[in-house]
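Peer 1: The amino acid sequence is not available; the structure is as follows:
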């Protein structure tokens, strides 16, 4: 284990406070979660970039390049549109190829449904409980952003879901739990992407609610 595995990182109250430092949007999302063994070697933040799968590193780098290119185009006036169109065409080709590669990273055996996500962490439903402090490998798929994120985190909350109060069904032999994971190893650019994604999701939710109000009978 790395040197920063101290008592603070394993303190639930401290981790929950960090989890709540960022806004989390309530939206469903496909993710992969793989619990790590108790004796797993957790890379330091400095070494984490080399630990991530190559396709996720490529996805992160492309997001950074896109953001940098857009920022530089803002000062070019009319010429910016022509350059932007060319870049967008190339970007669509790269995004399609990258999307294909990332779909192969989505393992059905480890697929879960997130119920919220944000810059600090992610919440998901599980049929079994996970211990507080448990390290997990996380793959987050963001189709609306044409992106995916790889990171490591620790369980900071594990509570029975509201539906778990009812009797188990034939399909559900165990109570369901709502688990929250605090990101502990994540690239800064990926955290920024999650923050943008949560803001975009919030905008979509607000528009949907406005449309539903407008369409409802008076």
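Peer 2: Right, received. Where do you want to start? Treat the numbers as computed from the prediction; the structure is a model and nothing was measured. Numbers count the residues shown, from 1 in each chain.
Peer 1: drop to CA atoms for contacts and neighbour counts, all remaining ones
Peer 2: Noted.
Peer 1: What is the subsequent helix or strand relative to the host helix or strand of residue 68?
Peer 2: Using DSSP states H and E, residue 68 maps to helix 54-73. Counting by DSSP H and E, the next helix or strand C-terminal to helix 54-73 is helix 79-103.
Peer 1: For that following helix, could you pull out the residues that count as buried?
Peer 2: Residues 95, 98, 99, 102 are the ones in helix 79-103 that count as buried (16 or more other CA atoms under 10 Å).
Peer 1: Just give me the residue closest to the centre of this protein.
Peer 2: Against the mean C-alpha coordinate of the chain, by CA atoms, centre = their mean, the closest residue is residue 140 at 4.2 Å.
Peer 1: pretty sure it is touching residue 56, no?
Peer 2: No: Residue 140 is beyond contact range of residue 56, at 10.1 Å (criterion: CA atoms under 8 Å).
Peer 1: Need the overlap of contacts for these two.
Peer 2: Residues touching both residue 140 and residue 56 by CA atoms under 8 Å, 6 or more residues apart in numbering: 148, 149, 150.
Peer 1: hang on, the first one is in a helix, isn't it?
Peer 2: No: counting by DSSP: H, G, I helix; E, B strand; the rest coil, residue 148 falls outside a helix, being strand.
Peer 1: Could I get the contacting residues of it?
Peer 2: Residue 148 neighbours (CA under 8 Å, 6+ apart): 56, 59, 60, 102, 139, 140, 141, 142.
Peer 1: Ok, residue 110 next?
Peer 2: Here residue 110 is in contact with 32, 33, 34 (CA under 8 Å, 6+ apart).
Peer 1: Quickly note the distance from residue 192 to residue 152.
Peer 2: Distance from residue 192 to residue 152, counting by CA to CA, to the nearest Å: 16 Å.
Peer 1: what do you get for residue 161?
Peer 2: For residue 161, the distance to residue 152 equals 24 Å [CA to CA].
Peer 1: So which of those two has more stuff around it?
Peer 2: More crowded of residue 161 and residue 152, by other CA atoms under 10 Å: residue 152, with 23 against 15.
Peer 1: any idea whether that one is helix, strand or coil?
Peer 2: strand.
Peer 1: Was I right to think it contacts residue 133?
Peer 2: No: applying CA under 8 Å, one finds residue 152 not in contact with residue 133, separated by 11.9 Å.
Peer 1: what is in contact with the two at once?
Peer 2: Contacts common to residue 152 and residue 133, judged by CA under 8 Å, 6+ apart, are absent.
Peer 1: Next up, a structure to set beside the first:
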């Protein structure tokens, strides 16, 4: 195997991934891999806003732990307000979802994703990704690189490793994949408890 491809494949395997279908916009990226600064400057505004909202919510709730017994009620109120803002932001982010480039993942995690594509994308091609996480958990804009393209019954299974992604966005994807795994485990446990 090509040493660059081997390195990218090893990076893909560094993180846990969960089998779950989420919406992704994927299109071939024209040009070379941009520098970190060029990439950060190219992130669409709604995706930057989504990342900032998530980190602000977490820091606000952490600071409530210091104010005593009213903290629970105040935290509940703030979480309801944050939920309203999340719903509005989710709507704004969905406007970034292009039907022309819409595909669905087979699995995803902190290192990358595997998606179902109607057409082949050549190995080592760079791709622009807009990842719309389930349960309104956010959305991520990043650049990836194709590490495999295998023909399947209904198109192509494309594995992509993230090449340019903000740290907080990688953390968001990791949290979302862990939440999804937790939901799947609860469903399996509930199914095992059903009478036969």
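Peer 2: On my side now, so go ahead. Bear in mind the structure is a predicted one, so any value in this text is a computation, not a measurement.
Peer 1: mean deviation (superposed) between the helix holding residue 68 of the first structure and the second structure, please.
Peer 2: With mean CA distance after the TM-score superposition for the first structure, helix 54-73 of the first structure departs from the second structure by a mean of 1.0 Å once superposed.
Peer 1: Would you state the helices of the first structure in chain order?
Peer 2: Ranges of helices within the first structure are 12-19, 45-51, 54-73, 79-103, 188-215, based on DSSP state H.
Peer 1: Of all the ones you listed, which one is nearest residue 111 of the first structure?
Peer 2: Residue 111 of the first structure lies closest to helix 79-103 among these, at 12.0 Å (CA to CA).
Peer 1: now that closest one: which residue numbers in the second structure?
Peer 2: Helix 79-103 of the first structure corresponds to residues 70-94 in the second structure, going by TM-score structural alignment.
Peer 1: counterpart of residue 119 of the second structure in the first structure?
Peer 2: Under the alignment (TM-score structural alignment), residue 119 of the second structure pairs with residue 128 in the first structure.
Peer 1: what number of residues lie near its match?
Peer 2: 13.
Peer 1: and the gap between it and residue 140 of the first structure?
Peer 2: Residue 128 of the first structure is 20 Å from residue 140 of the first structure, by CA to CA.
Peer 1: Ok, residue 72 of the first structure next?
Peer 2: Applying CA to CA to residue 72 of the first structure and residue 140 of the first structure gives a distance of 29 Å.
Peer 1: With adjacent residues omitted, what lies nearest to residue 23 of the second structure?
Peer 2: Spatial nearest neighbour of residue 23 of the second structure, excluding adjacent residues (CA to CA, 6 or more residues apart in numbering): residue 104 at 4.8 Å.
Peer 1: List the contacts of that neighbour.
Peer 2: Contacts of residue 104 of the second structure by CA under 8 Å, 6+ apart are 21, 22, 23, 24, 115, 116, 117.
Peer 1: Shared with the first structure, which of the residues you listed?
Peer 2: Retained in the first structure: 21, 22, 23, 24, 115, 116, out of those (criterion both residues aligned by TM-score structural alignment, their matches' CA atoms under 8 Å).
Peer 1: among these, who's most crowded?
Peer 2: Going by other CA under 10 Å, residue 24 tops these with 25 neighbours.
Peer 1: Make sure that one is actually in contact with residue 103.
Peer 2: Yes: under the criterion of CA under 8 Å, residue 24 of the second structure makes contact with residue 103 at 5.3 Å.
Peer 1: what's residue 33 of the first structure in contact with, if anything?
Peer 2: 110, 111, 112, 136, 137, 138, 139.
Peer 1: and if you look at residue 202 of the first structure?
Peer 2: With CA under 8 Å, 6+ apart, residue 202 of the first structure has these contacts: residue 25.
Peer 1: ok, so what distance separates it from residue 196 of the first structure?
Peer 2: Note on residue 202 of the first structure: its distance to residue 196 of the first structure, by CA to CA, is 10 Å.
Peer 1: Mind putting the buried residues of helix 79-103 of the first structure into TSV with distance to residue 214 of the first structure?
Peer 2: As requested, those are exported to TSV (distance: CA to CA, whole Å):
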residue	distance to residue 214 of the first structure
95	35
98	38
99	36
102	38
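Peer 1: Report how many residues lie close to residue 63 of the first structure.
Peer 2: Residue 63 of the first structure: 16 surrounding residues under other CA under 10 Å.
Peer 1: quick one: stretch 192-207 of the first structure aligns where in the second structure?
Peer 2: Stretch 192-207 of the first structure covers residues 171-186 of the second structure once aligned (TM-score structural alignment).
Peer 1: average distance between the matching stretch and the first structure?
Peer 2: Counting by mean CA distance after the TM-score superposition for the first structure, stretch 171-186 of the second structure comes out at 0.6 Å.
Peer 1: quick one: buried residues of that stretch?
Peer 2: Buried, per 16+ other CA under 10 Å, within stretch 171-186 of the second structure: 172, 173, 174, 176, 177, 178, 179, 180, 181.
Peer 1: farthest pair in those?
Peer 2: 172 and 181 (14.2 Å).
Peer 1: In the second structure, what residue corresponds to residue 63 of the first structure?
Peer 2: Under TM-score structural alignment, residue 63 of the first structure pairs with residue 54 in the second structure.
Peer 1: returning to that earlier point: among the contacts of residue 104 of the second structure, which lie within strands?
Peer 2: Judged by DSSP state E, the subset of the contacts of residue 104 of the second structure located in strands is 23, 24, 115, 116, 117.
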